[in-house]
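Asks: Predicted coordinates and the sequence they were generated for:
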Amino acid sequence: MTDVQHLSNQQRFVIANDGGHAVMSYRLFTREGNAAVDFNSTYVPPEFRGKGLAEKLVRAGLAWAKEQGYELHASCWYVAKFIR
């Protein structure tokens, strides 16, 4: 239940649960000639909250973005806490 999948064609990271999905979505863009990523939404179904799934999604997403050399942005308040 805690394996993070990167669905690049859908621009999101997902953890599949029994009947639900924890999701962090992003969008790619170019800013002043630099490749950038904006993490814009994180959602964990109520029945799976408090288990660290959102944090796991964020850490996986940030690691991927850094590997790609993307400039990091977060319009999602939760992700922004990790970038500061």
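Replies: Yep, that arrived. Residues are numbered from 1 along each chain as shown.
Asks: C-alpha from now on. contacts and neighbour counts both.
Replies: Noted.
Asks: remind me, longest helix of the protein?
Replies: Longest helix in the chain, counting residues (DSSP state H): helix 53-68.
Asks: The residue most central in space within the chain: what's it in contact with?
Replies: The centroid of the chain falls nearest to Met24 when counting by C-alpha atoms, centre = their mean (3.8 Å). Going by C-alpha atoms under 8 Å, 6 or more residues apart in numbering, Met24 touches 12-14, 39-43, 54, 57-58.
Asks: try it again with 6 Å
Replies: Applying C-alpha atoms under 6 Å, 6 or more residues apart in numbering to Met24 gives the contacts 12-13, 41-42.
Asks: Which element, helix or strand, includes it?
Replies: Take DSSP states H and E as the rule and Met24 turns out to sit in strand 20-31.
Asks: ok, second structure coming up, stack it against the first:
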Amino acid sequence: MTGELPEIELEDQGAKGRYVLRGPDGAEAEMTFTRVGEKKIIIDHTGVPDAFRGQGAGLRLVARAVEDARAAGKTIIPLCPFAAAQFRRHKEWADVLSQ
């Protein structure tokens, strides 16, 4: 898959959910999360198939979660190793990092 990435979709299933990018070939890049109470979410997993590699898909998914958490006054626990690495790289996200 090359070119511009599709829009990120949010699938909200109550206590759990995911952000997903769907490619025209059916490939899906996803970042799953779990809600912890009213003010925290845990990023559980980020999965980026080969069709999306090298296009910044994983970073876009985590950045969207950061934007949404910030807008909702929530904090994030990045259990997923990829998400945790992105939080270390992006110090500007410290306001939504759960302590």
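Replies: Noted; the coordinates are in hand. For clarity, every value in this text was computed on a predicted model and none was experimentally measured.
Asks: ok and the strand holding Met24 of the first structure relative to helix 53-68, angle-wise?
Replies: Strand 20-31 of the first structure and helix 53-68 are oriented at 30 degrees to each other (axes from the mean of the first three to the mean of the last three C-alpha atoms, to 10 degrees).
Asks: List the buried residues for strand 20-31 of the first structure?
Replies: Buried residues in strand 20-31 of the first structure, counted by 16 or more other C-alpha atoms under 10 Å: 21-26.
Asks: after that strand comes which helix or strand?
Replies: strand 34-43.
Asks: Give me the helices and strands touching that following strand, please.
Replies: Judged by 3 or more C-alpha pairs under 6 Å, 6 or more residues apart in numbering; DSSP states H and E, strand 34-43 of the first structure is in contact with strand 20-31, strand 71-74.
Asks: how far does the first one sit from the chain's center?
Replies: The offset between the C-alpha centroid of strand 20-31 of the first structure and the centroid of the whole chain comes to 6 Å, using C-alpha atoms, centre = their mean, to the nearest Å.
Asks: what's the answer for stretch 51-71 of the second structure, then?
Replies: With C-alpha atoms, centre = their mean as the basis, stretch 51-71 of the second structure stands 5 Å off its chain's centre.
Asks: okay, and that stretch goes to which residues in the first structure?
Replies: Under TM-score structural alignment, stretch 51-71 of the second structure corresponds to residues 47-67 of the first structure.
Asks: one step back: ok, and the closest non-adjacent residue to whichever residue in the second structure pairs up with the residue nearest to the centre of the first structure?
Replies: Taking TM-score structural alignment, Met24 of the first structure has Met31 as its aligned residue in the second structure. Ranked by C-alpha to C-alpha, 6 or more residues apart in numbering and with sequence neighbours excluded, the top spatial neighbour of Met31 of the second structure is Thr46, at 4.2 Å.
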